[in-house]
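>>> Predicted model follows, preceded by the sequence.
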Amino acid sequence: MNILVTGGAGFIASHIVDALIEAGHRVYVIDNLSTGSREQLNEQASYYEVDILDERIAEIFDETKPEIVIHHAAQIDVQTSIQKPMFDAKINILGTIALLEQCRNHSVRKMIYASSAAVYGTPEYLGVDERHPLRPLSFYGISKHTPEHYIEAFSHLYGLDYTILRYANVYGIRQDPKGEGGVVSIFVDKLLRSEQPIIFGDGEQTRDFIYVKDIVSANMAALEKGSRGLFNVSCNEQTSVKELLQLMSELCGTTFAPEYRAPRAGDIVHSRLDNTAAAQLLNWEPRYSLRDGLKETCDYYRKLY
């Protein structure tokens, strides 16, 4: 198939591009390199350095004739969304609408959209399933949720198929600790540089961490399954930030007492996403335990430091 991947030079989507090419698909990547990296681009993918809001997008759709669009290009940082809500909305909401219009105009069969656990806000219960109320605490959560409605409306009005994947806290190789990296990449960087890790809050807050390779397999499953569906992609497990740091210190062979700072605005206390729907309808489940995923990540980065 011809598959267009937005944000394909970034952390998660570059892994998806690799898997698509390995599976024999023709892959086209759109990325403006604002957070992505040329070094992460698969040489076998056709690459367009362009913003998703650029008018040249129409020409790219004309040229590539994608059957499926996998949409990962986004502003992904909660704190940036709070500081720059207009910037956040422009990329995440208007950018998605621009892509949807091209999907309609060029008879794209399906969009696979990367959404986020941030759409739920403070959980009313754990594990959070797809029927949980949506009360995002940050502009990022709003800007990731709003495109879900546009995607559903484009599907209803124009017949575009879709699968929406709401990711838990993704970690793994290629995540940038210097930019908008998650806590795992930041901890790896601090530990391997013998610098003191920082914990915002008391460290008892919990997250549902999922390895990037499991995210990849969910996207691959969505190529043919999950029609007009919305799915949590998670491990369905809670791990505190303190426990995470302790495990990573063990795997990295280092020990450091963290520096504690005040909690950050827009951060929830506890999170765990129920992944039952993905197991049933995508025939997907995570293959990596937290220890296994962290070990692979730490081993990779230890060779670079």
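Looks like it came in fine.
>>> going forward, measure contacts and count neighbours with C-alpha atoms only.
Fine.
>>> For Val170, see how far away Ala222 is.
Counting by CA to CA, to the nearest Å, the gap from Ala222 to Val170 is 18 Å.
>>> More neighbours: those two, which one.
Ala222 (27 against 23; other CA atoms under 10 Å).
>>> thought that one was touching Thr163?
Yes. Here Ala222 lies in contact with Thr163, judged by CA atoms under 8 Å, at a distance of 6.5 Å.
>>> and Ala218, how many neighbours?
Using other CA under 10 Å, the number of residues around Ala218 comes to 26.
>>> ok, now Ser217?
17.
>>> cool, Asn32 as well?
Considering only other CA under 10 Å, Asn32 is surrounded by 19 other residues.
>>> isn't it right up against Tyr47?
No. Using CA under 8 Å, Asn32 is not in contact with Tyr47, being 10.2 Å away.
>>> Would you map the helices across the stretch 151-300 of the chain?
Listed in chain order, the helices found in the stretch 151-300 of the chain under DSSP state H, counting those that start in this stretch are 183-192, 212-222, 241-252, 276-277, 290-302.
>>> Now distance to Arg38 too, for the ones you listed, in TSV please.
Listed next are the helices of the stretch 151-300 of the chain as TSV, based on distance: least, CA to CA, whole Å:
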stretch	distance to Arg38
helix 183-192	19
helix 212-222	19
helix 241-252	28
helix 276-277	35
helix 290-302	19
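>>> also this one, for the comparison:
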Amino acid sequence: MTMELGSQRLKGRVAFVSGGLRGIGLACVERFLAEGAEVVLSDLDAADSEAATSVLARLGQAASYVSANVAREEDWERAVAMVKERHGKCHVLVNNAGIDLTGPVESLSMEGWRRIMSINVDGVFLGTKHFVPMMAESGKDFRGGSSIINVSSIMGLVGMNEVSAYNASKGAVRLFTKGIAIEFCQKKTPIRANSLHPGFVETPLLKAGFQRWVDQGFAEKPDDLVAGVVASTPIGRLAQPAELASAAFFLASEDSSYMTGAELVIDGGWTAQ
């Protein structure tokens, strides 16, 4: 999967990335732009917020932004309308926005359970539902068609202590992706769908999660948890967001034209043990 950065392999394509202001989402936006795509990104931040305006100023005119809550259907309808008005097409959808929830199952609140499912699962469903008509039409432009990339996790493949809600949400993303992939094939809809399964990635979400574990008494400081994860990962380090963006670029490009319903695991060997 070694590819030359900035090879313009996505020239002529339009991509939408949810959760695009930070972490893996932002890295995907940057990589897609470097490869010649036009990108619309969304996040919860207001369009005139410092986070959104500073990122857009750095990304340039090929990027645009829409504030959206992925758990709200009307926000997806508005996002699709914006993409259609601005570009008239969409070839790549990265359903990346997500949150985590940890703790013993008996301590989890129904409110917390519903919230993680609404963002991690409903958000993927709604993004897919509303972008499919435009992506089906746009998919006729390129070999392999359009590409839906749903960001799951290694926690969608294996269980982990006190991560049951996150496990459930990311496992749902994995199987939803397989279901729509077969559906598109059966209907001869020119859209591929694959799931991306990151391991431990150095992102704001991971840092926030580790801080909560420290607050709950699992460790004295986040660095202790990082050290534990690094020690349990065969490659011996955390992943960088750009490494996940490279995998997303592969799934977005024609190089993965025969790939659908698959899960791409980028975890430094963590689940191979």
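Structure's in. What do you need? Predicted, not measured: the structure shown is a model, and the values here were computed from it.
>>> quick one: TM-score?
Overlay of the two chains. TM-score (TM-score structural alignment, normalised by the length of structure 2): 0.67; 214 aligned residues with a CA RMSD of 3.4 Å.
>>> quick one: buried residues of the helix or strand hosting Val226 of structure 2?
In this assignment (DSSP states H and E), Val226 of structure 2 forms part of helix 222-232. Buried positions in helix 222-232 of structure 2, judged by neighbour count with 16 or more other CA atoms under 10 Å: Pro222, Leu225, Val226, Val229, Val230.
>>> and which of the residues you listed is nearest Val124 of structure 2?
Taking CA to CA as the measure, Val124 of structure 2 sits nearest to Val229 out of those, at 27.7 Å.
>>> From Glu263 of structure 2, how far out is the closest one?
22 Å.
>>> Quick one: map Thr297 of structure 1 onto structure 2.
Following TM-score structural alignment, no counterpart is assigned to Thr297 of structure 1 within structure 2.
>>> Can you classify the residue nearest to Val66 of structure 2 when sequence neighbours are not counted as helix, strand or coil?
Take Val66 of structure 2 and drop its neighbours on the chain: the residue closest to it by CA to CA, 6 or more residues apart in numbering is Ser42, 5.0 Å away. Counting by DSSP: H, G, I helix; E, B strand; the rest coil, the backbone at Ser42 of structure 2 sits in strand.
>>> Just give me the neighbour total for the counterpart of Ser42 of structure 2 in structure 1.
By TM-score structural alignment, Ser42 of structure 2 lines up with Ile30 in structure 1. Residues near Ile30 of structure 1, counting by other CA under 10 Å, number 23.
>>> what sits against Ile30 of structure 1?
Ile30 of structure 1 sits next to Leu4, Val5, Thr6, Gly7, Gly8, Tyr47, Tyr48, Glu49, Val50, Asp51, Ile52 when contact means CA atoms under 8 Å, 6 or more residues apart in numbering.
>>> rewinding a little: what would the buried residues of helix 222-232 of structure 2 look like in CSV with distance to Ser169 of structure 2?
Formatted as CSV, these follow (distance: CA to CA, whole Å):
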residue, distance to Ser169 of structure 2
Pro222, 24
Leu225, 23
Val226, 23
Val229, 22
Val230, 24
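>>> If we only consider those residues, which is nearest to Asn167 of structure 2?
Using CA to CA, Val229 comes nearest to Asn167 of structure 2 of those, at 17.5 Å.
>>> which residues of structure 1 fall in strands?
With strands called from DSSP state E, structure 1 shows them at 2-6, 26-30, 46-48, 68-71, 110-116, 161-167, 169-171, 198-200, 206-207, 209-211, 229-233, 239-240, 259-261.
>>> Which part of structure 2 matches the fourth one?
Going back to what we said before, that points to strand 68-71 of structure 1. Taking TM-score structural alignment, strand 68-71 of structure 1 hits residues 92-95 over in structure 2.
>>> Give me the mean deviation of that stretch from structure 1.
Superposing on structure 1 places stretch 92-95 of structure 2 at an average distance of 1.0 Å from its equivalents, by mean CA distance after the TM-score superposition for structure 1.
>>> just to revisit the earlier point, can you tell which of the strands of structure 1 is closest to Lys144 of structure 1?
Comparing these by CA to CA, strand 110-116 comes nearest, at 5.7 Å.
>>> tilt between the closest one and strand 161-167?
20 degrees (axes from the mean of the first three to the mean of the last three CA atoms, to 10 degrees).
>>> equivalent range in structure 2 for strand 110-116 of structure 1?
Alignment of strand 110-116 of structure 1 against structure 2: residues 147-153, by TM-score structural alignment.
>>> what's the matching residue for Ile164 of structure 1 over in structure 2?
Match for Ile164 of structure 1 (TM-score structural alignment): Ser195.
>>> burial count for its match?
For Ser195 of structure 2, using other CA under 10 Å, the count is 29.
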